[in-house]
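> Fold the stuff below for me.
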Amino acid sequence: MSVSNLSVSQQRAVIDLFRRIAPIADELGELFAAHGHELAVVGGSVRDVFLGRIGNDLDLTTDARPERVLEIVKGWADSIWTIGIDFGTVGLRKNNWVLEITTYRSESYDPKSRKPEVIYGETLEADLERRDFAINAMAVRLPKHEFVDPYGGLTDLAAKVLRTPGTPEQSFDDDPLRMLRAARFASQLGFTVEPSVVAAMTAMADRIEIVSAERIRDELDKLICGEHPREGLALLSDTGLAAHVLPELPKLRLEIDEHHRHKDVYEHTLIVLEQAIALEAAGPDRVLRWAALLHDIGKPKTRRFEDAGRVSFHHHEVVGAQMTKKRLTELRFPKDVVADVSRLVELHLRFHGYGTGEWTDSAVRRYVRDAGHLVERLHKLTRADCTTRNKRKAEALSRTYDDLEQRIARLADEEELAKMRPELDGNEIQEVLGVGPGPIIGSAYKFLLEMRLDQGIVGKEAARQALTLWSKSQNLPPAP
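This next block holds a predicted model:
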């Protein structure tokens, strides 16, 4: 199909693409042609053109084998990397462009293997057939700018539908991760998934077990950071995939939350996630979003039926934090992400002890100290966790949290609250106690920190006097 066969708006999109990437694409296409090989812009790079999203990354495909690609681009590219060469991909940089060139291929999984077997192909059309969805199975040949769309990807883009080029069963059997990609694209693009694809995902959900934790993590992370995570998460739950990759999520569907204001904790969780997203200041905050998604996963394990028909979930935040740490660790998330998300889950109920402002300044200081660098995220998570339909109650909670934030700001201005350190440092503590480094210095530091939390800034002299009295209670020898 030539560009002239497209609609006027589609022609403009393709023309705009090549206006931006020329002379890079044409130059590279002519280089490959001179060496007797084909080259085409492919996949997401073409899809995003029609969605009005053009970045500085390009995906390309060729009939040349990886070793041949290296020979062709040597001397042309500014830099080259081969981290993906085992899977047929050569990466390179030219000016401000990052290009990935992948040999025509088809890949499939052995039923007992976690790693795909890469088989090189011979034609562009065959390569497009093995791609995950029709919207990613479009290409533009270089250097002639011939548009190739054998599986109706452009039609699916207009309809906002996800459909596989071939049968979904064959596609998911070749690479089970594509089932998670369907949910990820539903989140990122807001597209619906064609019913036969949903049916195949449901029937083949257990096939996802052979995929590595790292690949699953990457798809889940992209899903939750998409514009429509509810759609992606619902698809995972409805098809049974969540039971294999994030089992805590569907389990929430069976639990009624303690306020009896929502159908179940599952629905409450999705609302909290959406409300947390609405509070983001600058783009997706993965830590906040994961904390919102997992904040109540401890409820199923802690549910108790009380008198008068009440339901309680005592200490679900503690249990939930432990479960969060276990799940994110198993998914191979970085340690700092695991720690931060788990800590937010643990702290998400702390505000409810504030009542109508009964906390002392000491309690406010402890709240900030315990949250540490997560305090702003904790503010957002706590606000997002209010999903009551009672407008008066919601407004009261909002005002109360406004009051807490104002108190935190006031104390921060007065006391440099964010630093939250004792008024004496380690050297000064040693001087007062008349001892060298050792365990007693750590104990003294904790004592002074607790004093700072309880009393605020009292001055160095008062801190020294208090430390001297404390040392006597510890039966320490007096300072010389």
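
> hey, let's count contacts and neighbours off CA atoms from now on
OK.

> hang on, Gln188 packs against His228?
Yes. Using Cα atoms under 8 Å, Gln188 is in contact with His228, at 6.1 Å.

> Helices along the stretch 151-300 of the chain, start to end?
153-159, 168-174, 177-189, 195-203, 213-224, 229-239, 242-245, 248-251, 265-278, 286-294, 299-302 (DSSP state H, counting those that start in this stretch).

> ranges for the strands of this structure?
Assigned by DSSP state E, the chain shows strands spanning 39-42, 57-62, 79-81, 89-94, 97-103, 105-109, 116-120, 139-142, 146-148, 161-162, 192-193, 304-305, 311-312.

> Please identify which of these is closest to His295.
Closest approach to His295 among the strands of the chain is made by strand 311-312 (15.8 Å; Cα to Cα).

> related to what we said a few turns ago, would you reformat the helices of the stretch 151-300 of the chain as a markdown table and include distance to Asp57 and mean neighbour count?
A markdown table is the format used below for the helices of the stretch 151-300 of the chain (distance: least, Cα to Cα, whole Å; neighbours: other Cα atoms under 10 Å):
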| stretch | distance to Asp57 | mean neighbour count |
| --- | --- | --- |
| helix 153-159 | 21 | 16 |
| helix 168-174 | 26 | 21 |
| helix 177-189 | 18 | 25 |
| helix 195-203 | 29 | 18 |
| helix 213-224 | 18 | 18 |
| helix 229-239 | 24 | 23 |
| helix 242-245 | 30 | 18 |
| helix 248-251 | 34 | 20 |
| helix 265-278 | 27 | 21 |
| helix 286-294 | 23 | 24 |
| helix 299-302 | 43 | 18 |
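
> Would you do the same for the sequence below? I want to compare the two.
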Amino acid sequence: MNPHDSALKLARKLSQAGHLALFAGGCVRDRLLGVEPKDYDIATSATPQEVLRLFPGSNEVGAHFGVVIVRHHGHATEIATFRTDGSYKDGRRPESVEFSTPEEDAARRDFTINALFENPETGEIIDHVGGLADLQTRTLRTVGNPEDRFQEDALRLLRAVRFATRLGFTLEPATWAAIQQFAPSLQRISVERIRDEFSRILTGPHRALGIELLTRSGLIDIFLPELRDLIGCDQPPQWHPEGDVYTHTRIMLDMLDDEAPLALVLAVLLHDIAKPPTRTVDPDGRIRFNGHDALGATMAENILRRLKYPNSLIDDVAFMVSRHMQFMHVQDMRTAKLKRFMATPTFIQELELHRVDCASSNGFTDNYDFLVSKRGEFDNSPTLPTPLLNGRDLIARGLSPSPTFREILDDALTEQLEGRFPSRDSALAWLDNRLNPQVP
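As a prediction, this is how the structure comes out:
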């Protein structure tokens, strides 16, 4: 059973029990935009207690705010009682709620396009706030006074940017002005909620526009102020005719596929984050950014830890930032080093970062084309084969783990990757000669 049919059955059961039940919010918006919703929300006149009696065993976590999560045929449907919210003293959540009517429920929602209802049986759209007109003109507008909506919950500032960019909508002027005015209030919001909205902006279409809106509004200053330093940080024009580091980064973001993974997008966003603090100018006027890759990896790690991203993602992003300048040397690498370079779990994402890095600036594709060719060549054999020598071989010859121990194994793998060991016997012969050199 698909999510729509599952939610329809729940709505019917509510209706048969004498309650008004309507599809609400994002699922209505998406269906009108021709997008199949991934999940459905139901707004109803039934109280949480009445919902729980109809659907025993449901999740009561949100019952205080009139919300119950009902699981049906593998789908989780949020069933919320029509309500009005009390005051938002902390700028994050209402102090209280009162159960109300569809009209009052629509009036307390964030944006008009998210305040539409649909009759599940007839498909009739119920619009109390002008959301249909805004859908037709592709306009993002708050319900009622934008200043009130953003003061109620400052996370709506980021949600506005997310909806505008993901849907390709234009921010209504009064709504945009209020976002700029209330940007500092985002400081009230937990870093986890900010991170989640930011990630949604980065992993959707028009992510470069999202960064532009975050920057122009001042929202970026609250959680990623380092990004503003990229603006006006000029670069050598012969290598970067596109302009400053900020422009370069925006173009790169635009060039990524809409489905690019979050780690790659963050690596692109932060790959040149250390150019401002490393920028120097030679006496002849040449601009340099020596060490910006190494410092950038440290800065990226610090930024992502501050935003409480998972450790595995932080490690991947910092690693990609640390290596992005090495791609200019790949054609000079020995086979063994190149194979190791290409064997990392993040290499495919790094290759895409390199592609958009060059395409957004000098347009050179030599190194990219070389690596694509080598991938095809190495596909016929493991990039990093099982080592022919291992620690047991060294221990059997009387060695103990030490820096020398590791050095011998690394050298052995290099010889193997270079094709100098046709067999394990030849590898063992090399080891014996390494430990006891034969004097001619």
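
> TM-score them against each other, please.
After superposition, the two chains reach a TM-score (TM-score structural alignment, normalised by the length of structure 2) of 0.89; 430 aligned residues with a Cα RMSD of 2.7 Å.

> follow-up on the earlier one: which stretch among the helices of the stretch 151-300 of structure 1 comes nearest Glu450 of structure 1?
Per Cα to Cα, nearest to Glu450 of structure 1 of the helices of the stretch 151-300 of structure 1: helix 286-294, 28.5 Å.

> matching residues in structure 2 for that closest one?
Per the alignment by TM-score structural alignment, helix 286-294 of structure 1 matches residues 262-270 in structure 2.

> Map Arg306 of structure 2 across to structure 1 for me.
Counting by TM-score structural alignment, Arg306 of structure 2 corresponds to Glu330 in structure 1.

> Next, count neighbours for its match.
Per other Cα atoms under 10 Å, the neighbour tally for Glu330 of structure 1 reads 13.

> Leu389 of structure 2 reaches Asp411, doesn't it?
No. Applying Cα under 8 Å as the test, Leu389 of structure 2 and Asp411 come out as separate, 10.3 Å apart.

> between these two, which one's more packed in?
Neighbour tally, Leu389 of structure 2 and Asp411, criterion other Cα under 10 Å: the higher count belongs to Leu389, 19 against 12.

> How about the contacts made by the aligned partner of that one in structure 1?
When structure 1 is aligned by TM-score structural alignment, Leu389 of structure 2 is paired with Leu424. By Cα atoms under 8 Å, 6 or more residues apart in numbering, the contact set of Leu424 of structure 1 is 448, 460, 463-464.

> Please name the nearest non-neighbouring residue to Gln455 of structure 1.
Take Gln455 of structure 1 and drop its neighbours on the chain: the residue closest to it by Cα to Cα, 6 or more residues apart in numbering is Ser362, 6.7 Å away.

> now stretch 229-241 of structure 1: which residue numbers in structure 2?
Under TM-score structural alignment, the match for stretch 229-241 of structure 1 in structure 2 covers residues 207-219.

> If you count residues, where's the longest helix of structure 1?
helix 391-415 (DSSP state H).

> buried ones in that one?
Neighbour-count burial for helix 391-415 of structure 1, counted by 16 or more other Cα atoms under 10 Å, picks out 397, 400-401, 404, 407-408, 411-412.

> any idea how far it is from the chain center?
Computed by Cα atoms, centre = their mean, to the nearest Å, the chain-centroid distance of helix 391-415 of structure 1 equals 29 Å.

> before we move on, back to that, between all of the contacts of Leu424 of structure 1, which two are at the greatest distance?
Leu448 and Lys460 (10.7 Å).

> Pull up the overlap in contacts between these two.
Here Leu448 of structure 1 and Lys460 have 423-424 as joint contacts, going by Cα under 8 Å, 6+ apart.

> These two - which one has more neighbours?
Taking neighbours as other Cα under 10 Å, Leu448 of structure 1 and Lys460 compare with Leu448 leading, 23 against 13.

> so what's Ile211 of structure 2 up against?
Arg250.

> And it, how close does it get to Ile222 of structure 2?
13 Å (Cα to Cα, to the nearest Å).

> Likewise for Glu124 of structure 2?
To Ile222 of structure 2, Glu124 of structure 2 is 42 Å away according to Cα to Cα.

> And Pro102 of structure 2, by the same measure?
36 Å.

> In contact with the corresponding residue of structure 2 for Ala182 of structure 1, which residues?
In structure 2, the residue paired with Ala182 of structure 1 is Ala160, using TM-score structural alignment. By Cα under 8 Å, 6+ apart, Ala160 of structure 2 lies in contact with 140, 171.

> can you check Pro401 of structure 2 too?
With Cα under 8 Å, 6+ apart, Pro401 of structure 2 has no contacts at all.

> same deal with Gly43 of structure 1?
59, 135-139.

> 7 Å instead?
Contacts for Gly43 of structure 1 were tallied using Cα atoms under 7 Å, 6 or more residues apart in numbering; they are 59, 136-139.
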